[in-house]
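In: Could you work out the structure for the sequence below:
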Amino acid sequence: MLTLLEIENVKNPVPVGDKNQTAEFVFVIISNYPRLQGLLFTVILILYITSLMGNIPIGIIIKLNPALHVPMYYFISNLSLVDICYTSVTIPKMLAILLSEDRTISFPGCAAQLYFFIALGPTECFLLTAMAYDRFTAICNPLRCVSLMNKRWCIQLVAGSWVSGLLLSLGQTSLIVTLPFCADNRINHFFCDVPPLLSLACGDTSKKEIALFTACVLIVIIPSALILVSYSRIISTILKITSAQQRHKAFSTCSSHLIVIALFYSSATAMYLRPTSSYTPERDKFLALFYSVVTPTLNPIIYSLRSKDIKKALRSLILRKSLNPNCKQPATA
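Out: Model prediction:
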């Protein structure tokens, strides 16, 4: 069932291509089970708060603790920033839609949401690749690790990841927003994303679809190939270690990174590296919910629970705060 607002928009769809009117899209969040809307709002809100409460403290702990000022945790803090942005680009609008009867988003607003959401995907890909290279130097070239992963090079890798993501998204977003949209302006999705917007386009869009698919393949394949090469060398080096304790320690430093890589690439591949004809709104909505909400929530849990350094720094920070509470400020005259 559709709400009265959605029915009205179906009867009188906004002609997106009409330059004389302000173009709007209408989100169709839950059409078959409207009673689940309240439950979905509660679940997404809890996941969003959990994600923020997990990612923000990681950045603060790494910033305040000098012992964590090493390349691995520098990359983790930036990955936490990406996850904060990932959820904040989509979830606030999603919650507002679920809470109110207004399910519309302007065409510029949709384009902006699409741009930043697309930009964060390549940024995370490149950060995960940089983290793999850091693990490679630490395990395979421990004597040269400090010189290879110096502060300047780490800053360049992180800056390059962000800039590359923003530039690549500019090209992909321009391909989407210039599509010939027709009368139907209903987005059967939680937010503005590539597959649902492609499904609304009319006319011959095959060339743009090929360009978008090629860009997605390159963004996924090249970083994943570099990660695969790095970890093949890492595993080969670890297996040569004679001490079982040292082998376990080496594997444990990489396991969190590998879990995050598996979560990110499996969901991204299932969503984007497939033909547009296989797009199924109901399945893809919840797949998108997984990689845009659930994965950013799991990442800090994976890193914090498996990292002894972060847990130690957190305990130290809590202990220091409990032993040295803030003194009352003297009263002013």
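In: CA atoms for contacts and neighbours, from now on please.
Out: OK.
In: who are the neighbours in contact with T276?
Out: Applying C-alpha atoms under 8 Å, 6 or more residues apart in numbering to T276 gives the contacts 195, 198-199, 209.
In: Ok, T104 next?
Out: T104 neighbours (C-alpha under 8 Å, 6+ apart): 24-27.
In: Alongside the first, I'd like the structure of this one:
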Amino acid sequence: MMMDFVLLGFSDTPNLQWILFGVFLFIYLTVLMCNSIIILITKIDPVLHTPMYFFLGNFSFLEVCYVTVTIPRMLMDLWTQKGHILFLACATQMCFVLMLGSTECLLLTVMAYDRYVAICNPLHYSLVMNHRVCSQLVAASWISTIPPVIGQTWQIFSLPFCASHTINHFFCDIPPILKLACGDTFVNEIAVCVAAVVIVMVPFLLIVVSYGKIICNISKLSSARGRSKAFSTCSSHLTVVVLFYGTAFFSYLQPKPNQSEGMGKLISLFYTVFIPTLNPIIYTLRNKDIMMALRKLLAKLLA
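Out: Below is the predicted model:
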């Protein structure tokens, strides 16, 4: 028999419910607006019709999907003061969070590879990173995550659950769901760790290798201006990588006993809410081409 769950969310701070609702609503609208602008300008501005901005547009679309899986549900729970969620809805939410998070790992790796080719092999860049290859890399980032994530979700929700059906979290994440399972969950925890190593650590190591080669190549440039320009094209992506992988590491690769429920909730807030809010700001403020495209768009709208 399928049981339903109750998401506690932020019920331990009843006096802050409406403040939190306002804050998360503002964040959600900001993420939607900023990423939609990036998607729009990378489509309409010919200057941004390059592989780097093609990947950035896809990354922005991914961020919109990512926050939409968690924040609207969180807003509804804050508004109704109830956290009731159906078994199937809980499994679906977890599946999408894992799938989109895994896709983000792969897409960040693809973006690092793009920068590697642009800086370390510039003469063959247009040949290597043609539109067909870029489309295939993006499609692979999305599609390859689906089978393992569905398998992982099915494995977790096939477990027998105890009498308690209260999840001390604001969305259906793996650690709080496993805490509700009856019996030994050791095999499931090992499976989660293996999946995290493959999906999180392998792409991270590929990014480290790419940037290792990029830094070596940049250091050989004789022109200080050339080095500065090369670093500036990578700095935004590198900042996003550090933020995303830092929180993912603490959330999924940290031993279970070392992580309190409160700390787990706080870390999850960072990678599901705050980092997607910062990402478009990081990419926009540190990129002259995007700022120029924004000015042109505003000039057209105000003309």
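In: secondary structure class for C134 of the second structure?
Out: helix (DSSP: H, G, I helix; E, B strand; the rest coil).
In: What's it aligned with over in the first structure?
Out: Using TM-score structural alignment, the equivalent of C134 of the second structure in the first structure is C154.
In: One more: F55 of the second structure?
Out: Applying TM-score structural alignment, one finds that F55 of the second structure aligns to F75 in the first structure.
In: give me the element that match is part of.
Out: Assessed by DSSP states H and E, F75 of the first structure sits inside helix 71-99.
In: now for that helix, which elements pack on it?
Out: helix 37-64, helix 107-140, helix 151-177, helix 295-306 (3 or more C-alpha pairs under 8 Å, 6 or more residues apart in numbering; DSSP states H and E).
In: Tell me the one of the contacts of T104 of the first structure nearest S106 of the first structure?
Out: For these, the minimum distance to S106 of the first structure (C-alpha to C-alpha) is 4.3 Å, reached by E24.
In: Return the residue of the second structure aligned against I301 of the first structure.
Out: Checking TM-score structural alignment: I301 of the first structure goes with I281.
In: what span of the second structure lines up against stretch 180-189 of the first structure?
Out: By TM-score structural alignment, stretch 180-189 of the first structure lines up with residues 160-169 in the second structure.
In: Just the residues contacting that stretch, thanks.
Out: Taking C-alpha under 8 Å, 6+ apart as the rule, stretch 160-169 of the second structure contacts 3-10, 176-177, 180-183, 261, 265.
In: Pull out the buried residues from the residues you listed.
Out: Among the contacts of stretch 160-169 of the second structure, those classed as buried by 16 or more other C-alpha atoms under 10 Å are 5-10, 176-177, 180-181, 265.
In: Farthest pair within those?
Out: The span of these, defined through C-alpha to C-alpha, is set by F10 and A181 at 22.3 Å.
In: circling back to that earlier point, could the buried ones among the contacts of stretch 160-169 of the second structure go into a markdown table alongside distance to R286 of the second structure and secondary structure?
Out: Converted to a markdown table, these look like this (distance: C-alpha to C-alpha, whole Å; DSSP: H, G, I helix; E, B strand; the rest coil):
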| residue | distance to R286 of the second structure | secondary structure |
| --- | --- | --- |
| F5 | 43 | strand |
| V6 | 42 | strand |
| L7 | 38 | strand |
| L8 | 38 | coil |
| G9 | 35 | coil |
| F10 | 34 | coil |
| P176 | 37 | helix |
| I177 | 39 | helix |
| L180 | 44 | coil |
| A181 | 46 | strand |
| K265 | 30 | helix |
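In: quick one: which of the residues you listed is nearest to T42 of the second structure?
Out: Relative to T42 of the second structure, and with distances defined as C-alpha to C-alpha, the nearest of these is K265, at 34.2 Å.
In: do you know how far that closest one is from F171 of the second structure?
Out: 9 Å (C-alpha to C-alpha, to the nearest Å).
In: residues contacting L114 of the first structure?
Out: Residues near L114 of the first structure by C-alpha under 8 Å, 6+ apart: 173, 192-194.
In: And it, what's its match in the second structure?
Out: Alignment note (TM-score structural alignment): L114 of the first structure maps to M94 of the second structure.
In: State the distance from V69 of the second structure to H84 of the second structure.
Out: According to C-alpha to C-alpha, V69 of the second structure and H84 of the second structure sit 16 Å apart.
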